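K.L.:
Sequence and predicted structure, then a few things I'm wondering about:
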Amino acid sequence: MSRPPRGLTATSLLLLVTMLASFTPTPLYPAYRQEWGLGDAEISWVFAGYPLGVMVVLVALGGMSDRIGRVPTLRLGAGLLIAAMAVLASAPSLEALVAGRLLQGAATGLVTGAGAAALMDLHPRGTGAGTSRTTLMLATGLAIGPLLAGQATARLPGPLVTPYVLTIVLLLVPFTALVALGSSRPERTTPARLLAPIRVPRSILVPVGIAAASVATTNATFAMLGSYGPDVVARAASSSSPGVAGAFVSSILVLVAVVQVLARGPRVVLMAVGAATTAAGWGAVTLAAALREPAVLVAAVPLLGVGAGLGLHASAGHVGAVSPPERRAEIYSAYLLSAFVALAASAFGLGAVVEAQGITAAAATATGVCAGLTVLVALGLLPRRSR
C-alpha cells in the first residue's frame, strides 16, 4: 500500500481540530452568563468575534498560501490558534473573551483556506477527493466540538478552562507534525505581495455565488446552534443541562459529518435540496419551541443535520471544481469569506431577534432566511439546468 503524501494527514487533523475548537465555547455560554451576568446581546458579540476575525484575515491574507506555500501558512495558523485557546482559557472579562475569539477567527481563516488548498493539491485521487476530505474534516470537528466541551463542562473541574486546555493538547499534534516536515519539499509559489485582497475571476462568479448562497443556509444553522443551542433546548425541552445542550448540537453536527461521506449526486441539485431541507428543519424547531414539545425538536434534528451537511458538501465541492489550480486558496478563501459573512450576520441578526422577541421568533426568522436562500439557489441554477 502506498504511503499518503507528506503533510496530508497532518493537514487533515489540523482542519478537524480547528473546527472542533470553533465550537468549544458553545456549552460554556450559560456559565459565562451566570458568572459574569452576560445578556443575549453580549453573548452574540462573543460568538460573532470569531467570524469577524476570520473575515479580516480572509480579505487580506486569503491567498497567502498560494504565494508563500501551504505548510508555512498552516504552521502560522496553528500557532495562532494555540495562542487563542490560551487567551480564552485565561480570560478574566467579556473584553478578553471577545479578543480571544477574534484571534481564534484569524487563525481559523489562515488554516481553513490553506488547508483546503493543500488537500486539493495533495490528495492522491485529485481535487474532488481533496475537497471531500476537507468538508469531512470540517464537519467532523464541528460535530465533536460541542459534545467534548459539553462533557468537559459537566464532568471536569474548571469548566471555563479545561475545554480550552484539552483543545490545545489536540492542536499540538498536527502543529508538531507540520514543524517536523521542515522545508525539504519545496512548494511552488508565485512572487507577489504578502498582503493582497482576494478576487474571484468574472468567469466563475456565478457558480461561486450559487455556492455562497447554499453555504449561507448551513452557516445560519451553525450561528443558531453556536449562540443559542442551549436556549433552544431550554425552550423546547425544558432542560438547561450543558450535557443535554451539547448532545443536541452534536447530534445535528454528527449528521453533517455523515453526509460528507454518503452524499452522492449532482452538486447543483444537492445544494438546492440541502437549503430546502434546512428551512424545513428550522420550521420544525420553531414549532417545537412554540409548543414546548421535545418530540418535535427531536424530529428537527435529521432535517437540520442532513440539510446543513448537503449545503456544506455540495457548495465546497462546487467551488473546488471551478477553481484554477494556481488560485485555489484565493478562490476557496472567497467562498469561506461569504460563509463567515453569513455566520456573523446571522449571529448579530438572530441575537437582536432573541433579545427583542425570544428564541421562538429567532427560529422562525432562521426558517424564513433559509427559505429565501433556497429560492436564490434554485433561481441561480435554472438557467444552467436549461442549457
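P.N.:
Yes, it's here.
K.L.:
C-alpha only now, for contacts and for neighbours.
P.N.:
Fine.
K.L.:
Please tell me I have it right and L170 contacts T18.
P.N.:
No: applying C-alpha atoms under 8 Å, one finds L170 not in contact with T18, separated by 9.5 Å.
K.L.:
Comparing those two, which residue is more hemmed in?
P.N.:
A direct count of neighbours by other C-alpha atoms under 10 Å for L170 and T18 places T18 higher, at 30 against 19.
K.L.:
Quick check: closest non-adjacent residue to that one.
P.N.:
T108 (6.5 Å; C-alpha to C-alpha, 6 or more residues apart in numbering).
K.L.:
The one you found is in what secondary structure piece?
P.N.:
Using DSSP states H and E, the element containing T108 is helix 94-122.
K.L.:
Longest helix in this structure, please.
P.N.:
Taking DSSP state H as the criterion, the chain has its longest helix at helix 205-237.
K.L.:
And the helix or strand following it, what does it pack against?
P.N.:
Tracing the chain past helix 205-237, the next element assigned as helix or strand by DSSP H and E is helix 242-262. For helix 242-262, the packing partners by 3 or more C-alpha pairs under 8 Å, 6 or more residues apart in numbering; DSSP states H and E come out as helix 127-155, helix 205-237, helix 294-322.
K.L.:
Centre of the chain to helix 242-262, how far?
P.N.:
Centroid separation for helix 242-262 versus its chain: 13 Å, with C-alpha atoms, centre = their mean, to the nearest Å.
K.L.:
List the contacts of that helix.
P.N.:
With contacts defined as C-alpha atoms under 8 Å, 6 or more residues apart in numbering, helix 242-262 is touched by 26-28, 30, 132, 135-140, 142-147, 149-151, 153-154, 225, 229-230, 233, 301-302, 304-310, 313.
K.L.:
tilt between it and helix 294-322?
P.N.:
Interaxial angle, helix 242-262 versus helix 294-322 (axes from the mean of the first three to the mean of the last three C-alpha atoms, to 10 degrees): 40 degrees.
K.L.:
List the buried residues for helix 242-262?
P.N.:
242-260 (16 or more other C-alpha atoms under 10 Å).
K.L.:
Put this next to the first one:
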Amino acid sequence: MTAVLDRVTTPVARRPYLSRTVGFAGMSAAMVAILVAAGAPTPLLPIYQAQWALPPSMLTLAFGVYAFALLAAIPVIGSLSDYVGRRPLMIGSLALDLVAMLVFLSSTSIGWLIAARVVQGVATAAASSSLSAAVVELAPERHKKLGAQMTSMAPLAGLGIGALFSGVVAQYASDAAFAVWLVLAAVMALGTAFAAFTPETATPKPGALASLIPRVSVPAQVRRLFSSAMPGVVASFMLMALYLGLVPVVLRAVFHVSSPLVGALAAFVMFTAGAAVSATTSSVRPHRLRLVGASGLAIGAILFAGAIGAHALPLLWAGALVGGAGIGAGFAGTTRGLVPEVAQHQRAGLFTAIYLVGYLAMGVSAVVAGLVIGAVGAASMAAGFGAVTAIVALVGVLATAGVKR
C-alpha cells in the first residue's frame, strides 16, 4: 500500500527541455544545415563522374531524383506535424537525413548515390514543414518577424553555403566526398539530439493518418494571381537546377575548368544574391517584386546562354548574380502576395501547390537536360536550357504585368 502511495504522490520526472530562445537558435541552424546538405553534392558530381566513368545523364539523374523524392513526399507529410507535433517530425527528418549522409559516405556506385538522394529528398520534405513552423513559433515574441525571415532565407542561404563548403573541401582534400559527408553526418547527429530537447510548440490532435492523404489546393480568390506567378516559380527552379546540377558538367565540358571550387562559387553567388534580396526587400510591394524577379531571371538566363555562345566565363558569373537576385525577389513576391490573401487553414495546401510546380520543373528539366546532352553535346544543351529558362521568365513578366496589383 505504501509503495502504491509513493508512486501516486511522487511527481513524474520531466525531460529537461531547452529554453525557447535556445531552441529557436538551434532549429534555425538545423534548418540551414538540412539545405547545406542538399547543396553539398554539386561540386562533388564531377569527382564521382571521374571516379566511376559516368555519362553526364547519370549525374543529372542523381540530381533530379532528389527533386522527385521531395515532390512526392511534401504533399503526404507536409501537414503531419500539425497533428503529431513539431518535435517528433523534426527528430525524424534530421535522423533520416543522417541516414542519407551515411549512405553518401559509403556509396561505391551511382546506384547508391541515387538512393542517398532519394532519402535526402524525403528528409528535406519532412523538415521543410516541421522546422519552418517550429522556427516561427519558437521565435521570441519581440522578434516574430525574424522567425518568418529565417524560413524564407534559410533555403537559399543553406544551398549556397552547402555548395561553397563542399567546393572548398573538394579543392583541397584528398578524399573530398568522404570528408564532406562525414562532417555533415556529424552535424545531422548533433541536430537530431538537439531536436529531442527542443520544446514542443504544437498540441497533438487526432487526424494524423487522414493528414497523409495528399492535399494540393489553390483557393479560388488567388487562382488568377497564382497562375500569373507560376512562370516565375518555374523559371526560378529551372535556374537552380542549372547552377546546382548542370554547371559542374558545363564547366568541365565547355570551359575545360576542372576545379570544383569554380562551380561551387557560382552557386554560392547565385543563392547569396537571392537570400540578400529576400532579406532586404520586405518593404517592397509583392507585385513589383514579382516583376523585378521575373525580369532578373530572364536576364540571368540570357547571360548564361551568352556565356556559352561567347565562351565567356565572366558572363556565367554575371548570370548567377542577376539570376540569383531574380530568384530571391520573385519568390519573396510570390509568397508575400499569395499568403495574406488566404485563410490560415488554406496555407498548407497553397504552399504545397507552389512547391509542387517548382520541384516538378526542377526535376523534369534536369533529367531532360541529361538526356539531351548525350545527343547534342554539353554546349548546345546548356545554351538551349538557358534560352528556354529565359523564355519562361519572360512569360512570367508578361503574366505578372497583366495582373492588377
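P.N.:
Yes, it's here. Quantities reported herein were computed from a predicted structural model and do not represent experimental measurements.
K.L.:
Now the TM-score, please.
P.N.:
Aligned and superposed, the two chains score 0.89 in TM-score terms (TM-score structural alignment, normalised by the length of structure 1); 383 aligned residues with a C-alpha RMSD of 2.5 Å.
K.L.:
what about the longest helix of structure 1, how far off from structure 2?
P.N.:
Helix 205-237 of structure 1, aligned to structure 2 and superposed, deviates on average by 2.6 Å (mean C-alpha distance after the TM-score superposition for structure 1).
K.L.:
Run the chain-centre distance for that helix.
P.N.:
Averaged C-alpha coordinates place helix 205-237 of structure 1 at 9 Å from its chain's average position (C-alpha atoms, centre = their mean).
K.L.:
Check which helices and strands it is in contact with.
P.N.:
So helix 205-237 of structure 1, by 3+ C-alpha pairs under 8 Å, 6+ apart, packs with helix 40-61, helix 242-262, helix 267-291, helix 294-322, helix 328-357, helix 359-385.
K.L.:
Rebuild those helices as a markdown table, extending it with distance to P191 of structure 1.
P.N.:
Listed next are those as a markdown table, based on distance: least, C-alpha to C-alpha, whole Å:
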| stretch | distance to P191 of structure 1 |
| --- | --- |
| helix 40-61 | 15 |
| helix 242-262 | 36 |
| helix 267-291 | 34 |
| helix 294-322 | 23 |
| helix 328-357 | 15 |
| helix 359-385 | 36 |
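K.L.:
among these, which is nearest S183 of structure 1?
P.N.:
Among those, the nearest to S183 of structure 1 by C-alpha to C-alpha is helix 328-357 (19.9 Å).
K.L.:
So which bits of the closest one are buried?
P.N.:
Buried, per 16+ other C-alpha under 10 Å, within helix 328-357 of structure 1: 328-354.
K.L.:
Map A294 of structure 2 across to structure 1 for me.
P.N.:
In structure 1, the residue matched to A294 of structure 2 (TM-score structural alignment) is A275.
K.L.:
do S130 of structure 2 as well
P.N.:
Taking TM-score structural alignment, the alignment pairs S130 of structure 2 with A114 from structure 1.
K.L.:
so its match sits right up against L74, yeah?
P.N.:
Yes: with contact defined as C-alpha under 8 Å, A114 of structure 1 reaches L74; the gap is 6.4 Å.
K.L.:
Just give me the neighbour total for R215 of structure 2.
P.N.:
Neighbour tally, R215 of structure 2, other C-alpha under 10 Å: 17.
K.L.:
just the angle between the longest helix of structure 1 and helix 242-262, please?
P.N.:
Using the same axes, to 10 degrees: helix 205-237 of structure 1 against helix 242-262 is 150 degrees.
K.L.:
Give the buried residues for helix 205-237 of structure 1.
P.N.:
For helix 205-237 of structure 1, a neighbour-count test (16+ other C-alpha under 10 Å) marks 207-237 as buried.
K.L.:
corresponding residue for A332 of structure 2 in structure 1?
P.N.:
By TM-score structural alignment, A332 of structure 2 lines up with H313 in structure 1.
K.L.:
Next one: G246 of structure 1 relative to A288 of structure 1, how far apart?
P.N.:
18 Å (C-alpha to C-alpha, to the nearest Å).
K.L.:
swap in Q104 of structure 1?
P.N.:
Distance from Q104 of structure 1 to A288 of structure 1, by C-alpha to C-alpha: 33 Å.
K.L.:
Who has more neighbours out of those two?
P.N.:
Shown here are Q104 of structure 1 and A288; by other C-alpha under 10 Å, Q104 has more neighbours (30 against 25).
K.L.:
List the residues that contact that one.
P.N.:
Contact analysis of Q104 of structure 1 by C-alpha under 8 Å, 6+ apart lists 22, 50, 53-54, 80-81, 84-85.
K.L.:
same thing but at 7 Å, please
P.N.:
50, 81, 84 (C-alpha atoms under 7 Å, 6 or more residues apart in numbering).
K.L.:
Likewise for L382 of structure 1?
P.N.:
Applying C-alpha under 7 Å, 6+ apart, we find L382 of structure 1 in contact with no residue.
K.L.:
tally of neighbours for R264 of structure 1?
P.N.:
Counted by other C-alpha under 10 Å, the residues lying close to R264 of structure 1 total 12.
K.L.:
what about it, is that helix, strand or coil?
P.N.:
Taking DSSP: H, G, I helix; E, B strand; the rest coil as the rule, one finds R264 of structure 1 in the coil state.
K.L.:
gap between it and G317 of structure 1?
P.N.:
Taking C-alpha to C-alpha, one finds R264 of structure 1 at 11 Å from G317 of structure 1.
K.L.:
Ignoring the adjacent residues along the chain, who's closest to L45 of structure 2?
P.N.:
Excluding its sequence neighbours, the residue lying closest to L45 of structure 2 (C-alpha to C-alpha, 6+ apart) is L59, at 6.6 Å.
K.L.:
Distance of the residue mapped onto the one you found from structure 1 relative to V354 of structure 1?
P.N.:
Taking TM-score structural alignment, L59 of structure 2 has I43 as its aligned residue in structure 1. Taking C-alpha to C-alpha as the measure, I43 of structure 1 falls 11 Å from V354 of structure 1.
K.L.:
Test my guess that L171 of structure 1 contacts L16.
P.N.:
No: the criterion here is C-alpha atoms under 7 Å, and L171 of structure 1 misses it with L16 at 9.6 Å.
K.L.:
Quick one: map L321 of structure 2 onto structure 1.
P.N.:
In structure 1, L321 of structure 2 lines up with P302, judged by TM-score structural alignment.
K.L.:
That match: neighbouring residues, count only.
P.N.:
Per other C-alpha under 10 Å, the neighbour tally for P302 of structure 1 reads 19.
K.L.:
returning to what we had before: how much space between the match of A294 of structure 2 and E42 of structure 1?
P.N.:
In terms of C-alpha to C-alpha, A275 of structure 1 sits 29 Å off from E42 of structure 1.
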